[in-house]
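J.: Provided below for reference: sequence and predicted model.
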Amino acid sequence: MKWDDLRIFLSVARSRSFSEAAVRLGVNQSTVSRRLASMEGHLKTQLLDRTTDGPVLTETGNDLLAMAQRVEEEFFHIDSAVTGRDMRLSGRLRVTCIDMLVDRFLAPHLAKFTAMHPEIELEILTGLRSLDLMRREADVAIRASDAPTESLVGRRLFDFNLAIYAANSLADTLPDQPDPADLDWIGLHDEANTKRVVKVRFPTARIRHRVDGLFMQNAFVREGMGVAALPCYWADRDPAIRRIYPEPYAPNGLGFWVLIHPDMRRTARVRAFVDFVSGVLKDHQPWFEGRLIEDASATVRRRV
């Protein structure tokens, strides 16, 4: 049995979706289905029941899952131990972070880093799903978190502050310190996120609209469809929206982290990137903590 076949099996078992597994692995869905069918033929047993709700592990499939996870852990341990001794400032470097951070802040700094290290190949992986560094889905994570995985190592740089924003046209109609219950709120589909980010601080808030991404949430706010909790580092720089409550907050002690797998600490390209990006972020700490606002003309700054 080949390791690549086990990787496909593990991805399908975890996602319970052939299409999602294909996206994660970077292959066609037909390839996933064909390789799994080949595995079942080789083992002469059925590993998955194909149902209308997605693939479901059989009893044999569950047994194989436990064994495959142990093999995966050993493989990643070997891979990380060897890769972690790589002292070259070259090769592929996979970084996971939210797309808005790259779009609104990080892109020019990444360009500077790659100019400094022309043999390093950056691969930026964005999205709301947190990629697993322990499974080597990425090398570095730039992540807002209140409790990062204990098995990872990294730096908590500062508080990751949010504030409540509305379109200027909507904010003009609101009183100072409006009652949260009187507002239409725009939340994310993730109910746990909504509770952590909004409900803990504004328990009477009524979520009218839900979206599945930060770009869309920001767009709804700009169109005056409601208010939302947005990260200060980009919302304060958007001339079309403004805060309706002045004080920023870090829900549940939310912090901004740069994290790596412990075996990657000695890898030169990882260490160089972590030092570089941590320095850049610390230099802009007031933006992320919501203590510095830039007006629409980008010529006046004031502390709050």
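T.: That came in fine, so what should we check first? Please read all numbers here as calculations on a predicted model, not as lab measurements.

J.: when you work out contacts or count neighbours from here on, use the C-alpha atoms and nothing else.
T.: Will do.

J.: quick one: the strands in the stretch 1-150 of the chain?
T.: Secondary structure of the stretch 1-150 of the chain (DSSP state E, counting those that start in this stretch): strands at 48-51, 54-57, 91-96, 120-125, 140-145.

J.: of those, flag the one that's most buried.
T.: Among the strands of the stretch 1-150 of the chain, strand 140-145 has the highest mean neighbour count (mean count of other CA atoms under 10 Å), at a mean of 21.

J.: what distance do you get for His109 to Leu281?
T.: 10 Å (CA to CA, to the nearest Å).

J.: how about Phe76?
T.: Noted for Phe76: a distance of 30 Å to Leu281, by CA to CA.

J.: and if you look at Val197?
T.: Remark: distance between Val197 and Leu281 (CA to CA) = 22 Å.

J.: what about versus this one:
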Amino acid sequence: MDIPWDDARLFLAIAETGSFSAAAKRLRVGQPTVSRRLAALEYAVGAKLFRRGVEGAALTAAGERLVLPARKMAEWAGEFQRAAESSDSSPKGLVRVTASPFLSFDFLAPFASHVASKHPGLRLEVQSTIQYADLGRGEADLALRTQCTRNADLTCLFTLEVHNAVLVSRALKERLPRRPTLQQLPWVAWAPPYEAVPPNPQLESIIPNFSPAFTSDNYLVLLSAVEAGVGATVCGHISHRFSTRRERNLVELDIDLGPHAKSELHLICAKSALDIPRVRRVSELLVQELERARKR
């Protein structure tokens, strides 16, 4: 039996997302295509791999046996792709960087202009997402993350200590007490399904009966609410030269976040990706900017 990698990747996408529609979105194909190709794969294997129900697609016993091999195939497919691309002679082409919505908006988008001015042949694709992209599988080339990696195939290129700032609009600051407490602030925070994303858990841990004044599942909506004076939010403040906070008319409150006053930002990359000139050059430019931020 010869199972193509594309079929194994489709199987893995369904297994990890738990639904045909989510797998179709990840693979950027139509849901009918996912159903058709899975049916062909199940015919070739001679067994049903998923049980479809109201809650999505659940693995059968036969499907469970294929998950680990499929994940290993995905990792090796990423290694194969990076090995093939390492023969590039110059830093040109697309580099995909994944980061939180805030970092993508505040730092990586303006950083892309700097990259373009230095290397016109380079293009950045910024993946603004809450979920972690799998660097080993090649879902992104570089990542800015708040947690360092323990994966032996990945490496941390730089770590920056970040000051976590409470931000409000100038208009809201004028309406607040001179030295407000955390409890006195109206808060703008994530809505489900992102209620476990910072700063929600941190605020819940230091504010009794934490109840935000406004929530959304979209970062730009949250930012707009803060700008409009609806409430305060917490952001990791990186003092970089591309900052647009002044233009957004946001100011920092002098307020104690206790154990959450600082965090770390890590630049992560698959070790083998550094053999690709375009990835290595963008990583070097990112390290330079993070070093600048450390000194500011």
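T.: Looks like it came in fine. As the structure is a computational prediction, the values presented were derived from the model and not from experiment.

J.: re the thing from before, more crowded one of Phe76 and Leu281 of structure 1?
T.: Neighbour totals were compared for Phe76 of structure 1 and Leu281, and Leu281 leads with 19 against 15 (other CA atoms under 10 Å).

J.: can you tell me what the more buried one aligns to in structure 2?
T.: With TM-score structural alignment as the matching criterion, the partner of Leu281 of structure 1 in structure 2 is Leu290.

J.: so its match makes contact with Leu160?
T.: Yes: with contact defined as CA atoms under 8 Å, Leu290 of structure 2 counts as touching Leu160 (6.9 Å).

J.: what is the neighbour count of the alignment partner in structure 1 of Ser169 of structure 2?
T.: Under the alignment (TM-score structural alignment), Ser169 of structure 2 maps onto Ala167 of structure 1. Neighbour count of Ala167 of structure 1, defined by other CA under 10 Å: 24.

J.: now do Glu20 of structure 1
T.: 15.

J.: residues in contact with the residue mapped onto it from structure 2?
T.: Aligned counterpart of Glu20 of structure 1 in structure 2: Ala22 (TM-score structural alignment). By CA atoms under 8 Å, 6 or more residues apart in numbering, the residues touching Ala22 of structure 2 are Ile14.

J.: redo that, cut-off 6 Å
T.: Residues near Ala22 of structure 2 by CA atoms under 6 Å, 6 or more residues apart in numbering: none.

J.: gap between it and Leu257 of structure 2?
T.: Taken as CA to CA, the span from Ala22 of structure 2 to Leu257 of structure 2 is 37 Å.

J.: what of Leu122 of structure 2?
T.: 40 Å.

J.: one more: His119 of structure 2?
T.: 40 Å.

J.: likewise for Ala143 of structure 2?
T.: 26 Å.

J.: could you do Val234 of structure 2 as well?
T.: 9 Å.

J.: got it, and Gly18 of structure 2?
T.: Where Leu257 of structure 2 is concerned, Gly18 of structure 2 sits at a distance of 37 Å (CA to CA).

J.: also Gly30 of structure 2?
T.: For Gly30 of structure 2, the distance to Leu257 of structure 2 - CA to CA - is 46 Å.
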